[in-house]
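Colleague: Sharing a model that was predicted from the sequence below.
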Amino acid sequence: MHYETAPAKINLTLDTLFKRADGFHEVNMVMTTVDLNDHLSFEKRADGKIVINTNHQFVPTDRRNLVYQAAELMMETYEIKTGVNIIIDKRIPIAAGLAGGSADAAAAFRGMNALYALGADIEELAELSGKLGSDIPFCIYGGTAMAAGRGETIQPLSKPPHAWIVLARPEINVSTRTIYGALEPGKNLPASKNMSEAVNNGEYQSIVSLMKNDLQEVTCRKYPAVKKLLASMDSCGADAAMMSGSGPTIFGFVQKERQASHLYNAMKGCCNEVYKVRLLG
């Protein structure tokens, strides 16, 4: 039996530079992990099957799940003939812009590597994982990093200064494809290079002042609930507030736990799904 932790991520920046010939957007992003985790366990089985069980009714347990696809790709790549039982204890909200599915897939790559003692290094796993999704390579590395290309080119950064994060997810679902489809790439000045320097220098005030997400304007225009929640986060005392990924989850930064508790309680009055977590990085 082998166990893996899969932490959620937030974007500190998301710069969209241009639309590529392959249909994807060229991006620069600074991302970091937070202390909100799914937990996965892995156990060998003899019949060559991949069997997934989970505590969340809306998480598929067949090939629609990235965890299944990751296990399948590892079995094909490394010629594993036996199968695996995988249990996913889901804590990260789904379809929230927090890369929960990608974090679980990354845990599956690491978990299969450890369970079968394959000896693959982190660069090898990250490159392989890019075949399944743009956020998975970052989740393989974890910590804090700048991601480029489609998100698959990873440059690790220093651990950011200590901070608390309050996450709030409104009760709506956002289509990532729709948001990117309505985007004007290159419209805003990129912020990821300056953010990388602020993170590496441990400058908390610079980090919160440089936060930027090119998708936020589009999502707020299409989903007023996100715009309203951002305004509430600002008015309730966050040092800075922003949307993660394509949304709908928004997050607020504070430095002290007392402030985080106050912000958490205030946001509980605005929506049901609120989390108070530490910045891991």
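Modeller: Received the coordinates, thanks.
Colleague: C-alpha from now on. contacts and neighbour counts both.
Modeller: Will do.
Colleague: packing partners for whichever strand or helix holds Ala231?
Modeller: Taking DSSP states H and E as the definition, Ala231 sits inside helix 224-235. Secondary-structure packing of helix 224-235 (3 or more C-alpha pairs under 8 Å, 6 or more residues apart in numbering; DSSP states H and E): helix 216-222, strand 240-243, strand 250-254, helix 257-268.
Colleague: mind listing what's buried in the first one?
Modeller: Looking back up the chat, that one is helix 216-222. 216, 218-220 (16 or more other C-alpha atoms under 10 Å).
Colleague: Could you pull up the residues touching the residue nearest to Ile250 when sequence neighbours are not counted?
Modeller: Leaving out its chain neighbours, the residue that sits closest to Ile250 by C-alpha to C-alpha, 6 or more residues apart in numbering is Met243, at 4.1 Å. Neighbour list for Met243: 11, 213, 216, 230, 249-251 [criterion: C-alpha atoms under 8 Å, 6 or more residues apart in numbering].
Colleague: and of those residues, the nearest to Gln69?
Modeller: Asn11 (24.8 Å; C-alpha to C-alpha).
Colleague: Give me the neighbour count for the closest one.
Modeller: Other residues near Asn11 number 23, with proximity taken as other C-alpha atoms under 10 Å.
Colleague: what about versus this one:
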Amino acid sequence: MYELNAPAKLTLSLIITGIQESGLHELEAEMVTITLADTIRLSEGKTQVTYRGDYPISPPPEEDLIVRALNTVGQSMKVDVNKRIPPGGGLGGGSANAAAILRWANFKDKNGGILLGSDVPFNIRGGRASVAGVGELITHLPYEDRVFTLILPPFGCSTADVYRKWDEMGGPKSCNGNDLEPAALELYPELGKWKMALEDHTGKTARLAGSGSTWFVEGNFPAKGFVVAQTTKENF
């Protein structure tokens, strides 16, 4: 039996710098890993993934990043996931799970990781980093002990749809540190009330995590309905 920790990724800033011919968006971002995390237990057996906890999802095997990561490292394992990172929350939960499998298998090939998802290369090592390109250009930065308060809406945002809406809107820039925020709010207007709830609770301007749906502010503001998380150091 192996027990793995899969910390969420929080994108503190996100600037879109260009679009490749393939349609993938290039960016400059600062990312950190935080204490909000999934717990993954591996045991011997034919590959089968069961999700429990706050988000007992059931993705098809061909879309499950844990299955794909196991295939990448040539392993077959029974997997039990205590899922605390919300799917579609902009916190890279699927990528965190895939990265945990790659770390367990001592697989550190960034090029192989990027095939699983743009956040996987960062999540393999975690900590704090500047990320560029389509997620493959990573400059690790000194650890900073910081605390954030998050609000997790009961719905997710489609990353692909948010980027598509950003294109349709002509590539708007945000004054709040995340260029995807205007597109996410246009596509999911209900995000606005969750942003307002966090701002009313903390008195601070909320920022969108990645493509959403999570909002966050820096600081420790515990209360029912909010999640307080600290930054974590690198995984190795």
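Modeller: Perfect, I can see it now. Predicted, not measured: the structure shown is a model, and the values here were computed from it.
Colleague: looking at the helices and strands packed on helix 224-235 of structure 1, which is buried most?
Modeller: strand 240-243 (a mean of 27; mean count of other C-alpha atoms under 10 Å).
Colleague: Not counting its neighbours along the chain, what's nearest the corresponding residue of structure 1 for Tyr143 of structure 2?
Modeller: Applying TM-score structural alignment, one finds that Tyr143 of structure 2 aligns to Lys159 in structure 1. The shortest distance from Lys159 of structure 1 to any non-neighbouring residue, by C-alpha to C-alpha, 6+ apart, is to Gly281 (5.0 Å).
Colleague: Same question for Arg278 of structure 1.
Modeller: Per C-alpha to C-alpha, 6+ apart, closest to Arg278 of structure 1 is Trp164, 4.6 Å.
Colleague: Next up, the contacts around the one you found.
Modeller: Trp164 of structure 1 neighbours (C-alpha under 8 Å, 6+ apart): 253-257, 260, 276-279.
Colleague: Could you look up the SS state of Pro121 of structure 2?
Modeller: helix (DSSP: H, G, I helix; E, B strand; the rest coil).
Colleague: wait, isn't it in contact with Glu136?
Modeller: Yes - counting by C-alpha atoms under 8 Å, Glu136 is a contact partner of Pro121 of structure 2 at 6.3 Å.
Colleague: Mind listing the shared neighbours of those two?
Modeller: 110, 114.
Colleague: Counting neighbours, go ahead and name the busier of those two.
Modeller: Pro121 (28 against 18).
Colleague: Tell me the counterpart of that one in structure 1.
Modeller: Using TM-score structural alignment, Pro121 of structure 2 lines up with Pro137 in structure 1.
Colleague: before we move on, which element is the nearest residue to its match once chain neighbours are set aside in?
Modeller: Of all residues beyond its chain neighbours, the one nearest Pro137 of structure 1 is Ala126 (4.5 Å), with distances taken as C-alpha to C-alpha, 6+ apart. Using DSSP H and E, Ala126 of structure 1 sits in helix 122-129.
Colleague: which element follows the top strand by length along structure 1 toward the C-terminus?
Modeller: Criterion DSSP state E: the longest strand present in structure 1 is strand 25-45. Scanning forward in sequence from strand 25-45 of structure 1 by DSSP H and E, the next helix or strand is strand 50-54.
Colleague: What are the buried residues along that next one?
Modeller: Buried residues in strand 50-54 of structure 1 (16+ other C-alpha under 10 Å): 50-52.
Colleague: In terms of secondary structure, what does that strand contact?
Modeller: Strand 50-54 of structure 1 packs on helix 66-77, strand 83-89, going by 3+ C-alpha pairs under 8 Å, 6+ apart.
Colleague: Out of these, which gets nearest to Leu36 of structure 1?
Modeller: Nearest to Leu36 of structure 1, of those and by C-alpha to C-alpha, is strand 83-89 at 12.0 Å.
Colleague: Which neighbouring elements make contact with the closest one?
Modeller: Against strand 83-89 of structure 1 (3+ C-alpha pairs under 8 Å, 6+ apart) you get strand 25-45, strand 50-54.
Colleague: what number of residues lie near the equivalent of Asn213 of structure 1 over in structure 2?
Modeller: Correspondence of Asn213 of structure 1 to structure 2, assessed by TM-score structural alignment: Asn178. With neighbours defined by other C-alpha under 10 Å, the count for Asn178 of structure 2 comes to 21.
Colleague: Brilliant, that's me finished.
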